[in-house]
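Trainee: Kindly return the folded structure for what I paste below:
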Amino acid sequence: MCFNLSSRKREVRRAKADEVLGGFVRKMSREPPVGFRDVLLKEGPEGFARAVRAHQGLLLMDTTFRDAHQSLLATRVRTHDLKRIAPFVAHNFNNLFSVENWGGATFDVAMRFLWECPWRRLQELRKLLPNVPFQMLLRGANAVGYTNYPDNVVFKFCEVAKENGMDIFRVFDSLNYLPNMLLGMEAAGTAGGVVEAAISYTGDVSDPMRQKYSLDYYLKLADELMKAGTHILGIKDMAGLLKPEASRQLIGALRDRFPEVPIHVHTHDTAGVGVAAMLACAEAGADVVDVAVDSMAGMTSQPSMGAIVACTKGTKLNTGISLEKVFDYSEYWEVTRGLYAPFDCTATMKSGNADVYENEIPGGQYTNLHFQAHSMGLGNKFKEVKKAYAEANKLLGDIIKVTPSSKIVGDLAQFMVQNSLTRAEVEERAEELSFPLSVVEFLQGHIGIPHGGFPEPFRAKVLKSLPRMEGRPGASLPPTDFQALEKQLQQAHGDDITSEDMMSAAMYPKVFQEFKEFDSNFGPVECLNTRLFLDGPKIAEEFEVELERGKTLHIKALALGDLTSAGQREVFFELNGQLRSVLVKDTQAMKEMHFHPKALKDVRGQVGAPMPGKVVELKVKQGQKVEKGQPLCVLSAMKMETVVNSPVSGTVAKIHVNSDSSLEGDDLILEISE
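Mentor: Modelled structure (predicted):
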């Protein structure tokens, strides 16, 4: 891979991280002190919840291992770097409520971009951090995916996650759709986990002009979650919209209504008021708030751990956490964060930004949305994408925006910018436009029913004769046959298939397939340090890779061969003193070699790609008759899928692409003769 940060700078930063970490390790005792996980293991979920509520002072959840890097670094932090600091956290932050280290986008990104097994991450961190509860983000009936799964998949997923060391399941739904939440809560509870039902927050309860999501709306939803038996009540402020006054009103009202239940509040610091909001929540009665270590805090991440610790010191909210240890912890992440500079949101966002109160983009989506926009050729139009995001939200009826609903709004926003469409034009031309697949499926009811219902007549115009779903989407799905799935995976990948593998395949079949093929070809790349993983070795560089204790490879990079017509290069290297070579695809060179005819805009029958992406499905054949609006193919770019519909009625005269063809914007897909 080729990024803007030089290999030399990465090496210097890695050396600095080693030096910092070495100092920490020498100070640590052999066994970590008792933590809140010991309470959980002894007392169970109900006893744990009682202990949290009875605790004197404010408790903190550390998001550095998950949401902080999802928000700041596009979820790209590797297990390699998490493992290095985990023992330090075990020894010095035993009084944390929890460490959030799994779920959300980390599950598929681990396989899709880091070529890691997400389950292995959970297993290895559990060994290194045995005394602090682990917390994950569970998308209700969507588990850790972006779609619906059969009920037995969600239950099995929670069971396997609990077996691998997960403790607390923060269960939410992207639309606060209660049936989806209840399924996730039941699955987590049946697995023996601590259930934290989290209400996704949007709007502003302190603003009398914003009545769709009022205080009464949140209190009624909380009533239902309490009836369902949640152990902890969560507020998930995914975009950082919770202002101090709103914090006092919302948390104060919840504390008055539910005096015995622990309240846990999550926010993002996008506008720069996160610390103030979380202190207001704590003063109003919240038991736990989310923070990230200082060098991984702020902006689209969580509020600063050090700031909360310092502000509560000497008060009734005292966290009991050493500020000096926070400084040491932050020093490690300051150095490590530099290794991921190409993914850092500071490339485009230099400070907090109050425009979040207008666009309401979730912190965890912000950097991913920027990378998605860049991959679609909209990197220089990100300001327009943010404005279009607010307009897309209005088109969809002012919905709650968090994965996967936030992705739907983001897909529509980029579609609007890509095609230079205003909100009024989208509404007017809705019947003829080829909308992203996520938008179509949302309007069909694939992720549930939004508060206030679907927007009309926009929905009717987009769907036309397409079917609508009623009720909980996953309820109609047949259960997955795990025995058949296991046999299928054994045939494809050998007999060594685990229950963890089956869950990965059930959630992300194509991503898991590609991950297994990569792992079979290249082995456990998580053994490489981050500089080598991202940049690759320099010519004549010697390095070691420890596959396991006592098994180390000594490698020296020697030379690169010429580029072949297939876009490959022969790489020469020494492996334990033996000369070797391997053919490797030069993906950058292949992009530069790309040539494809463009669709002519003034020729009605020529259908061009509405965005850069890969053809994942062709729905027509040459010679086939098609009607105007009929689906022709599906394109995918950075998890955004778009159905390309026919602009005219006629016959498919020529197809210029195949499945898996990589296209740029306006590349010719096919020609239709009218």
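Trainee: Every contact and neighbour count from this point should use C-alpha atoms.
Mentor: Fine.
Trainee: Give the burial count for residue 491, as a bare number.
Mentor: Neighbour count of residue 491, defined by other CA atoms under 10 Å: 11.
Trainee: and what of the one 10 residues further on?
Mentor: For residue 501, the number of neighbouring residues by other CA under 10 Å comes to 18.
Trainee: With the one 5 residues further on instead?
Mentor: By the measure other CA under 10 Å, the count of residues near residue 506 is 20.
Trainee: For my notes, confirm it occurs in a strand.
Mentor: No - secondary structure of residue 506 (DSSP: H, G, I helix; E, B strand; the rest coil): helix, not part of a strand.
Trainee: Wait, it touches residue 153, no?
Mentor: Yes - using CA atoms under 8 Å, residue 506 is in contact with residue 153, at 7.3 Å.
Trainee: hang on, residue 584 is in a helix, isn't it?
Mentor: No - going by three-state DSSP, the assignment for residue 584 is strand, not a helix.
Trainee: which ones are touching it?
Mentor: 568-571 (CA atoms under 8 Å, 6 or more residues apart in numbering).
Trainee: Then residue 581?
Mentor: Neighbours of residue 581 in contact, by CA under 8 Å, 6+ apart: 570-573.
Trainee: one more, for comparison:
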Amino acid sequence: MLVKCTCHGSTYEIARRKMIRALVEFRIRGVKTNIPFLTSLLTHPTFIDGKCWTTFIDDTPALFDLVSSQNRAQKLLAYLGSSIKGQIGEPKFKGDIIMPDLFDEAGKKLDVSQPCQKGWRNIIVEKGPEAFAKAVRANKGCLLMDTTWRDAHQSLLATRVRTVDLLNIAKETSHAYSNLYSLECWGGATFDVAMRFLYEDPWDRLRKMRKLIPNIPFQMLLRGANGVAYSSLPDNAIYHFCEQAKKHGVDIFRVFDALNDIDQLEVGIKAVHKAGGVVEGTVCYSGDMLNPHKKYNLEYYMELVGKLVDLNIHILGIKDMAGVLKPRAATLLIGSIRKKYPDLPIHVHTHDSAGTGVASMVACANAGADAVDTATDSMSGMTSQPSVGAVLASFEGTEHDPGLNVNHVRAIDTYWAQLRLLYSPFEAGLTGPDSDVYEHEIPGGQLTNMMFQASQLGLGTQWAETKKAYEQANDLLGDIVKVTPTSKVVGDLAQFMVSNKLSFDDVQQKAVELDFPGSVLEFFEGLMGQPYGGFPEPLRTNALRGRRKLDKRPGLTLEPLDLQKIKKDIHTKYGSVTECDVASYAMYPKVFEDYRKFIEKFGDLSVLPTRYFLSKPEIGEEFHVELEKGKVLILKLLAIGPLSDTTGQREVFYEMNGEVRQVTVDDNNAAVENTSRPKADPGDSSQVGAPMSGVVVEIRVKDGGEVKKGDPIAVLSAMKMEMVISAPHAGKVGSIQIKEGDSVGGSDLICKILKPGEK
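Mentor: This is a model prediction of the structure:
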């Protein structure tokens, strides 16, 4: 096939531009073309100047460094086609979201076309962290932090709220919440989930939010020596990360450690100090301080607060991640800290899992807290934070007035009420408070995710059993402080116990032969720090089976990351690179690479309306996507072709701006549904079965290879939980039934390990 394109114009430059436009608009499918080369030629400076010579192409090898057209529309159709079954379910809200109006006291509509400039952040910008801390302590009321932009949707909606839906309400929020202590909007699970599931750059989110909300301090959750990862990293990675976070918009860093390990906390605190941020050194609250038999008592907390004060923190944070801080305990703890440290600002965080969150926050304010956490009404309660409306009503007529206009707060909530329905597929199905939290102590941000995980792993009907197993897992691990990542350790062990029908005694007695989840082994190694009271023995030794045991903070054993090499490698693989990319890679190398590959394949999905990001359109339904200002795609799903039995693919047909477009996509859902795998025979010791449902991320053996007892065979991943499947005995590997990327169910046959003489 030969296609010619001829363009002419009144000048050379006009003709050149016409040719470029013609090439950009060409759509030739099924065969390779030289369009990228021609585009490179037409845009070369020498060609633009009209100074080419006979051997110009031969003499200019740079012409062959081709960059394909972005072809954003076709990439977008490829994504829409690949997600024809939707991500998880149909949203309950399918209309256009109605934006709220704000009115002043005279009933005049406020102009929110520009962000508000008045707010507490001005003190940080103009006078620094110390002046901010003093102003907070001198404030007569009890200030509020709004968690809706991070912890609330992390706790209720699996952290799935997209950047576009935050930005849509940003300017209104800057006005309505101008007197906030802070807006918690970054860090924690939002960082990796943005790349892992939303296909977004978390740094891009931060920059865009900062531009639209310049007046309210931004607060992030920093996991001490872990940064925003799930295990410790080299110190230079933490310092580099904090420098970038401060530079791009974070003001207040809530620095905590999952084990309250002061050595781990110190790394994060010093990194924030160096970056110039406000240090909110944090104590994680666990158990029941009022129970005299519990290991975490008032003396424990007061000693820890003293160590944090010695590290020159600006603010003290109390993080009640499970919502187990009862009102009387809150009065005792906050009152004791206030008495000993009269000039120290105190900021308290809780979850409302048991329904006592509002009462506890009022108790904290009465005892001397300077700020407490709330969430907008429609995103509050249960595993989220207490309702801002309820707290405002409780403070009404008292000295704790936070200085917010309740009518503005309610107006903003009308937006979030609609948005929660839009993200309804990620709801965990909670119907009310759960006072069992005082027993199992599952953090609010984890409880809904564990329910979601249990459903995905086929354990949805065993939720009560899973909660009980969580208690037992915590006891097995030595009654540890439970917050990311240690809460994940307890949760992984609990789900492992339920999946494999293991009791408390079974785990202890069979530890030397069990394939524990990777997070449990990392905890026992000491990669998450040193737990108060030490590790449980002999379980630790039996589970590790000769693996190393760290007795100091893990960062001391880690070589500094070569950040320049990381930057160079990213540039080689993907072209463009920033310091933020380096920080993302340092935290999550594989997640970052998968994200960049996804973007290369499907393009920027931030332009796609959330409804169509989450679920497919109806056949014949028309919708619009604005790629950029002035460039709108009018799309309509026309038909979904049949699944090919041989390729596992299907054709999807769209109409785009009146033109029919066809995309061929892999239907991974159908492939999984149509796959039937043999099950391992539990009575045959040579057959190795999958301990639970998941995806095979790595195979470490080959057919015919020799293995010893305990050697790793494969690595299985299930909802962020990784598990190494090991050889039950020595022998020769045979009949491998899986490959990397396969989805497997519990007890599916992985391979056989034949003993000498067996066939």
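Trainee: about what we covered before: any chance of the contacts of residue 584 of structure 1 in CSV, plus secondary structure and distance to residue 240 of structure 1?
Mentor: Putting these into CSV (DSSP: H, G, I helix; E, B strand; the rest coil; distance: CA to CA, whole Å) gives the following:
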residue, secondary structure, distance to residue 240 of structure 1
568, strand, 46
569, strand, 47
570, strand, 49
571, strand, 47
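Trainee: Please list which of those residues are preserved in structure 2.
Mentor: Compared against structure 2 with both residues aligned by TM-score structural alignment, their matches' CA atoms under 8 Å, the contacts of residue 584 of structure 1 retain 568-571.
Trainee: Residue 317 of structure 2 pairs with which position in structure 1?
Mentor: Alignment note (TM-score structural alignment): residue 317 of structure 2 maps to residue 234 of structure 1.
Trainee: meant to ask about residue 551 of structure 2
Mentor: Match for residue 551 of structure 2 (TM-score structural alignment): residue 470.
Trainee: And the counterpart of residue 198 of structure 2 in structure 1, how close does it get to residue 529 of structure 1?
Mentor: By TM-score structural alignment, residue 198 of structure 2 lines up with residue 114 in structure 1. When distance is defined by CA to CA, to the nearest Å, residue 114 of structure 1 is 12 Å away from residue 529 of structure 1.
Trainee: Turn the contacts of residue 581 of structure 1 into TSV, including neighbour count and distance to residue 517 of structure 1.
Mentor: Formatted as TSV, the contacts of residue 581 of structure 1 follow (neighbours: other CA atoms under 10 Å; distance: CA to CA, whole Å):
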residue	neighbour count	distance to residue 517 of structure 1
570	17	20
571	16	20
572	18	22
573	22	23
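Trainee: Mind putting those residues into JSON lines with distance to residue 626 of structure 1?
Mentor: Shown next, in JSON lines, are the contacts of residue 581 of structure 1 (distance: CA to CA, whole Å):
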{"residue": "570", "distance to residue 626 of structure 1": "46"}
{"residue": "571", "distance to residue 626 of structure 1": "48"}
{"residue": "572", "distance to residue 626 of structure 1": "51"}
{"residue": "573", "distance to residue 626 of structure 1": "54"}
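Trainee: Across to structure 2, which of those residues hold up?
Mentor: Kept across both, from the contacts of residue 581 of structure 1, using both residues aligned by TM-score structural alignment, their matches' CA under 8 Å: 570-573.
Trainee: List the contacts of the alignment partner in structure 2 of residue 443 of structure 1.
Mentor: Counting by TM-score structural alignment, residue 443 of structure 1 lines up with residue 524 in structure 2. Neighbouring residues of residue 524 of structure 2 by CA under 8 Å, 6+ apart: 535, 540, 543-544, 549.
Trainee: just how off-centre is stretch 422-434 of structure 2 within its chain?
Mentor: In this view, stretch 422-434 of structure 2 has its centroid 18 Å away from the chain centroid, taken as CA atoms, centre = their mean, to the nearest Å.
Trainee: Endpoints of that stretch, how far apart?
Mentor: Start-to-end, stretch 422-434 of structure 2 (CA to CA) is 25 Å.
Trainee: list the buried ones in it?
Mentor: 422-428 (16 or more other CA atoms under 10 Å).
Trainee: again with stretch 494-506 of structure 2
Mentor: Neighbour-count burial for stretch 494-506 of structure 2 [16+ other CA under 10 Å]: 494-499, 502.
Trainee: Residue 726 is in contact with residue 711 of structure 2, correct?
Mentor: Yes - counting by CA under 8 Å, residue 711 of structure 2 does reach residue 726; the two are 5.2 Å apart.
Trainee: Between the two, tell me which one has more neighbours.
Mentor: The residue with more neighbours, out of residue 711 of structure 2 and residue 726, is residue 726; 21 against 17, by other CA under 10 Å.
Trainee: ok, and the closest non-adjacent residue to that one?
Mentor: Leaving out its chain neighbours, the residue that sits closest to residue 726 of structure 2 by CA to CA, 6 or more residues apart in numbering is residue 712, at 4.2 Å.
Trainee: Which stretches in the stretch 501-650 of structure 2 count as strands?
Mentor: Along the stretch 501-650 of structure 2, counting by DSSP state E, counting those that start in this stretch, strands occupy 622-628, 631-640, 649-656.
Trainee: The first one corresponds to what range in structure 1?
Mentor: Equivalent residues of strand 622-628 of structure 2 are located at 542-548 in structure 1, counting by TM-score structural alignment.
Trainee: Also stretch 458-465 of structure 2?
Mentor: Counting by TM-score structural alignment, stretch 458-465 of structure 2 corresponds to residues 377-384.
Trainee: same question, stretch 174-184 of structure 2
Mentor: The aligned range for stretch 174-184 of structure 2 is 90-100, by TM-score structural alignment.
Trainee: Please compute how far that stretch lies from its chain's middle.
Mentor: Distance, centroid of stretch 90-100 of structure 1 to centroid of chain: 23 Å (CA atoms, centre = their mean).
Trainee: Give me the nearest residue to the match of residue 317 of structure 2, chain neighbours excluded.
Mentor: Closest to residue 234 of structure 1 by CA to CA, 6+ apart is residue 198, at 3.9 Å.
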